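Student: With the sequence up front, the predicted model follows.
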Amino acid sequence: MNILTELAQIGNRLDPKGAISFPIYHSSTFAHPGFGESTGFDYSRTNNPTRQVLEDAIARLEEGTKGFAFSSGMGAITTILTLFSHGDHIIVTEDLYGGTYRILEEVFNRFGLQVSFADTSNLEAIEKEILPHTKAIFTETPTNPMMKIADLHGIARLCQKHGLLDIVDNTFLTPYLQKPLLCGADIVVHSGTKYLGGHNDIISGLVVVKGEKLATRFGRLQNSLGATLGPQDSWLMIRGLKTLALRMKAQEENALQIAQWLLNHPKVTEVYYPGLKNHPSHATQLNQAKGFGAMLSFRVKDSSLIPRILKSLEIISYAESLGGVESLITYPATQTHADIPLEVRARLGIDDCLLRLSVGIEAAEDLIRDLESALR
């Protein structure tokens, strides 16, 4: 079935009363039909009908075994990290979301989880970090905010060769554009807050795993840790997913136009967008995905321009997050990546001249006019 049809039909024909929009089951607990009997729903932390519709939908979309919905993207990542034990080692993308960096460096290192940060766009660099006690590779692609592309097929081969768990953060591209499990990954994670929800009105996280054994183990962790998504938010996620394809198509078209315009602006020194043919991993992205997404970063000539740009924008909002229908701009050095040490940010290129843009569904000409006025 075409993904457009799958998205539009999420929840339809599932309600016994015939509701087209699947109902919100606002109940913490469910009655048993009889002694030793269950409807399949006993307690909403463990399972809820509305959440199950969402979890089944994301599993189908990512073509995995089972889906899991969490109260935030960080709740999802935290649960993934509890798969590992004291003394285990994992390799993680070096220019990743600052929240992921923070939880690894400030929380899980206290429990003995060892982490190496690597350029996951370079297979040789990854393999050099593999140790006898390495258990997984955790990849963001495209990376945040430098928009580097990992070779998902190559990383999957590395994981198979060394017996490692292959985890991919697919937040930026969504299953509409990229399906890491089909490239060989074992686990896919999303901040559902972003493109999957799509309207900047919900916080959520989603995970899809491959294989019944891993699904059973992960399900026990989800239930034990309890960071599950509530029924109201599950319903909002279902509603958001129904328009994912339409939104992503419009946002990607806008992003390419803006990236091309920024390339020629005299006050912009670099543009990072994998949809540009001069991007070093343009061909790799074409080999593993249907598109390039709607996230881009760009560098201006002088950091003194940053405050004026951010104050002058009238359509694009200076705000955290990404992936909604409204265009947002962030300053990674003080927002999303503030928890990463200055010397690390400098090495990765996350300097005082870098801006990250989440392109929305507004008219491209209006967004370009807004940027042009602010840069002037």
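Tutor: Here it is on my side, so go on. Numbers count the residues shown, from 1 in each chain.

Student: Every contact and neighbour count from this point should use C-alpha atoms.
Tutor: Noted.

Student: now the strands for the chain?
Tutor: Remark: strands assigned in the chain by DSSP state E are 66-70, 89-93, 114-118, 134-140, 165-169, 187-191, 205-209, 268-272, 295-300, 317-318, 328-330, 354-358.

Student: which helices and strands does the fourth one pack with?
Tutor: Right, strand 134-140. On a contact count with 3 or more C-alpha pairs under 8 Å, 6 or more residues apart in numbering; DSSP states H and E, strand 134-140 meets strand 89-93, strand 165-169.

Student: Structure two is appended below for comparative analysis:
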Amino acid sequence: MTEFATRAVHAGQEPDATTGAVIPPIHVTSTYVQDGVGAMRNGYEYSRGGNPTRDALQTLLADLDGGVAAYSFASGLAAEDALLRAYLEPGARVVMGNDVYGGTHRLVNRLHVPWGVELVVVDMSDVDRVRAALEGAPAKTVLWVETPTNPLMKIADIALLSEVGHAAGALVVVDNTFASPYLQQPLSLGADAVSYSTTKYLGGHSDVVGGAVVLRDEAFAEQVGFLQFGAGAIASPFDAFLTTRGIKTLPVRMERHSSNAQAVAEALVSAPGVERVYYPGLSDHPGHEVAAKQMRGFGGMLSVALTGGPEAAKRFVESTEVFTLAESLGGVESLIGYPSEMTHASVKGTELAVPENVVRLSVGIEDQGDLVADVLQALSR
């Protein structure tokens, strides 16, 4: 099996050996019988250390991203934290983009910086500034790349930044949450690790919270695996099952998300009251060519800046009928949010602050005409 859609359905999903069930059972056990002291069956001892349902998801994730191993966690931030703690030490440096998920910045700035880690924020689309930020980097340095970014949809050249990061001795990590492994393959472009909030497109149905990391190096993968076991922020069996079920339809969903988002973006570009549309699928987007080179499609996320300022933005998000005002993204239903006071409230007043006239849309898989009509009627209000 070599094609993505086939692997999304079958990787790690062997029918149950006992019953022949096409869908493997959910193993909700906390512990496992031993046939003698230390004589474990298939290596299973206690579910913090290993669980067949979680293992199946991890096998699937590693397969789809082309990694040697993957680990699933209770949330995207738990996954990011384990990845960072497995690599960093006091005196280390994290170079991060100036437009990233607010929770990622908060994690490093509020938890890792007090531990002795230096945080440097830079525009990842400016390679010269990235090089400058990596000059004199300590032995333990992480180049944290998010592309497309949240919420201003900036695009970073993964292959180029991987070269720049490796030349400086840095570990290159790509947050691939917005794109998903179907649209973008960071490991094949040179990255060392990929992180996900599996809550988003991988789960895809707004019914599970989770995170994952996928690694290309076996030695580092073992370190992350130990953090998963030692700290214990694991995905539960049921959450792992829901995520696996969601991934089976990832390719068809991402195609629909992308085509719907393209239509909404194009409709908003010429709509009255719109100052700017942030979507890499638009030909005038500054990262359009790079995105077209490294992505299979442009995804379901876009943002829009309104000429009427904060008040217009708030009225807009409160006036949609198909789009639901809520945090999060990547579900089959369309969501809309006001980042500066919702998803990115933690970076308000910092260099990562989101403009107060910006609205973020997670375009779902509903009828395209209904979605376009909804944003236009909301603007008219």
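Tutor: Looks like it came in fine. Here the structure is a predicted model, which is why all the values come from computation and not from measurement.

Student: Distance check, Ala374 of structure 1 against Cys353 of structure 1.
Tutor: Ala374 of structure 1 sits 15 Å away from Cys353 of structure 1, taking C-alpha to C-alpha, to the nearest Å as the criterion.

Student: Ok, Ala338 of structure 1 next?
Tutor: In this view, Ala338 of structure 1 and Cys353 of structure 1 are 14 Å apart by C-alpha to C-alpha.

Student: cool, Ile238 of structure 1 as well?
Tutor: The separation that Ile238 of structure 1 has from Cys353 of structure 1, given C-alpha to C-alpha, amounts to 38 Å.

Student: higher neighbour count, the two?
Tutor: Between Ile238 of structure 1 and Cys353, Ile238 has the larger neighbour count (other C-alpha atoms under 10 Å), namely 26 against 20.

Student: Surely the more buried one and Asn12 touch.
Tutor: No. At 10.6 Å, Ile238 of structure 1 does not count as touching Asn12 under the criterion of C-alpha atoms under 8 Å.

Student: rewinding a little: now the helices and strands packed on strand 134-140 of structure 1 as TSV including mean neighbour count and distance to Gly40 of structure 1?
Tutor: Output for those, formatted as TSV (neighbours: other C-alpha atoms under 10 Å; distance: least, C-alpha to C-alpha, whole Å):
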stretch	mean neighbour count	distance to Gly40 of structure 1
strand 89-93	23	36
strand 165-169	23	30
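
Student: what would those look like in TSV with distance to Gly112 of structure 1?
Tutor: Converted to TSV, these look like this (distance: least, C-alpha to C-alpha, whole Å):
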stretch	distance to Gly112 of structure 1
strand 89-93	9
strand 165-169	18
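
Student: Leu7 of structure 1 is nearest to which of those strands?
Tutor: Smallest distance to Leu7 of structure 1 across those (C-alpha to C-alpha): 20.4 Å, for strand 165-169.

Student: what distance separates that closest one from the middle of the whole chain?
Tutor: Distance of strand 165-169 of structure 1 from the chain centroid (C-alpha atoms, centre = their mean, to the nearest Å) equals 12 Å.

Student: whereabouts in structure 2 does it align?
Tutor: With TM-score structural alignment applied, strand 165-169 of structure 1 matches the range 171-175 in structure 2.

Student: Tell me which residues are up against the matching stretch.
Tutor: Under the contact criterion C-alpha atoms under 8 Å, 6 or more residues apart in numbering, stretch 171-175 of structure 2 has outside partners 140-147, 158, 162, 165-166, 186, 191-196.

Student: Generate a ChimeraX selection restricted to the buried subset of the residues you listed.
Tutor: Provided next is the ChimeraX selection string for whichever of the contacts of stretch 171-175 of structure 2 are buried by 16 or more other C-alpha atoms under 10 Å:
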select :140,141,142,143,144,145,146,147,158,162,165,186,191,192,193,194,195,196
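
Student: neighbours around the alignment partner in structure 1 of Pro114 of structure 2, how many?
Tutor: Using TM-score structural alignment, the equivalent of Pro114 of structure 2 in structure 1 is Arg110. If you count neighbours by other C-alpha under 10 Å, Arg110 of structure 1 ends up with 11.

Student: measure Arg110 of structure 1 to Pro175 of structure 1 for me?
Tutor: From Arg110 of structure 1 to Pro175 of structure 1 the distance is 34 Å (C-alpha to C-alpha).

Student: ok, now Leu371 of structure 1?
Tutor: For Leu371 of structure 1 relative to Pro175 of structure 1 (C-alpha to C-alpha), the value is 30 Å.

Student: Leu310 of structure 1 -> structure 2?
Tutor: Match for Leu310 of structure 1 (TM-score structural alignment): Val317.

Student: Provide a list of residues in contact with that match.
Tutor: Leu325, Ile336, Gly337, Tyr338, Val359, Ala378.

Student: Which of the residues you listed are buried? Put it as a PyMOL command.
Tutor: To isolate the buried ones among these in PyMOL, judged by 16+ other C-alpha under 10 Å, type:
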select buried, resi 325+336+337+338+359+378
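
Student: want to try a markdown table for the contacts of Val317 of structure 2, with distance to Ala231 of structure 2 as columns?
Tutor: Listed next are the contacts of Val317 of structure 2 as a markdown table, based on distance: C-alpha to C-alpha, whole Å:
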| residue | distance to Ala231 of structure 2 |
| --- | --- |
| Leu325 | 34 |
| Ile336 | 34 |
| Gly337 | 33 |
| Tyr338 | 34 |
| Val359 | 36 |
| Ala378 | 46 |
